[in-house]
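Asker: The amino acid sequence is not available; the structure is as follows:
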């Protein structure tokens, strides 16, 4: 397993040989949620507890928890690549967004929506 998953949140798994400790952070959000453990099971438990603590903190503050990987992001590319992609999308009678989404699906191997 490369990542931990819990309630829609994904966490990294890293190792510190200096501390002989596993650690990680929640990916795909601006806020920092980190966790650690001496074993894989401890790491997983601390990850889940950290997510639950984050939910409790948000509730106390009256704010909505940040949702990871919302499905939108900015991409910065050269103007010439942007032009080529936009013209290709027009020729294909699709949107630039659909063209980019299909290219990403092909690259990462996800099934079409």
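Answerer: Nice, thanks for sending it over. Note that this is a predicted model, so its numbers are computed, not measured.

Asker: make it CA atoms for all contacts and neighbour counts henceforth
Answerer: Will do.

Asker: Point out the other helices and strands that the helix or strand residue 52 falls within packs with.
Answerer: Residue 52 is part of helix 40-61, with elements assigned from DSSP states H and E. On a contact count with 3 or more Cα pairs under 8 Å, 6 or more residues apart in numbering; DSSP states H and E, helix 40-61 meets strand 4-6, strand 21-27, strand 34-37.

Asker: can you tell me which of the ones you listed comes nearest to residue 88?
Answerer: strand 21-27 (32.9 Å; Cα to Cα).

Asker: Put this next to the first one:
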């Protein structure tokens, strides 16, 4: 779900029988909850507005900084299989992994 240009991740919490949303690319902020999508959108907008206002008041950047680098640990068999798959596609392991992550993240 995208709320005012910020992507939110939504999950259902069966213990409280509500949807829970969060903005993973922000430096903080609380979860927001609702029983239906319309309420989730409303609560997400309120939560986001309060968080952005607090950041502006404190002079804090609301978005997390992402360097573009991270370490991925695999078992040796998966590492080998990924290297073979990358070579079969004529790509380096890094480019193959970037393409796979990009495709998975945009769905």
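Answerer: Yes, it's here. The shown structure was predicted, so the numbers you read here are calculated from the model rather than taken from an experiment.

Asker: quick one, the helix holding residue 52 of structure 1 and strand 21-27 angle?
Answerer: 40 degrees (axes from the mean of the first three to the mean of the last three Cα atoms, to 10 degrees).

Asker: Turn the helices and strands packed on helix 40-61 of structure 1 into JSON lines, columns for mean neighbour count and distance to residue 85 of structure 1.
Answerer: Below are the helices and strands packed on helix 40-61 of structure 1 laid out as JSON lines (neighbours: other Cα atoms under 10 Å; distance: least, Cα to Cα, whole Å):
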{"stretch": "strand 4-6", "mean neighbour count": "15", "distance to residue 85 of structure 1": "34"}
{"stretch": "strand 21-27", "mean neighbour count": "20", "distance to residue 85 of structure 1": "29"}
{"stretch": "strand 34-37", "mean neighbour count": "19", "distance to residue 85 of structure 1": "38"}
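
Asker: a markdown table for the ones you listed, including distance to residue 107 of structure 1?
Answerer: Converted to a markdown table, the helices and strands packed on helix 40-61 of structure 1 look like this (distance: least, Cα to Cα, whole Å):
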| stretch | distance to residue 107 of structure 1 |
| --- | --- |
| strand 4-6 | 22 |
| strand 21-27 | 20 |
| strand 34-37 | 30 |
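
Asker: can you tell which of the ones you listed is closest to residue 70 of structure 1?
Answerer: strand 21-27 (12.0 Å).

Asker: Which neighbouring elements make contact with that closest one?
Answerer: strand 9-11, strand 14-16, strand 34-37, helix 40-61.

Asker: one step back: identify the residue range in structure 2 corresponding to the helix holding residue 52 of structure 1.
Answerer: The alignment of helix 40-61 of structure 1 onto structure 2 (TM-score structural alignment) covers residues 37-58.
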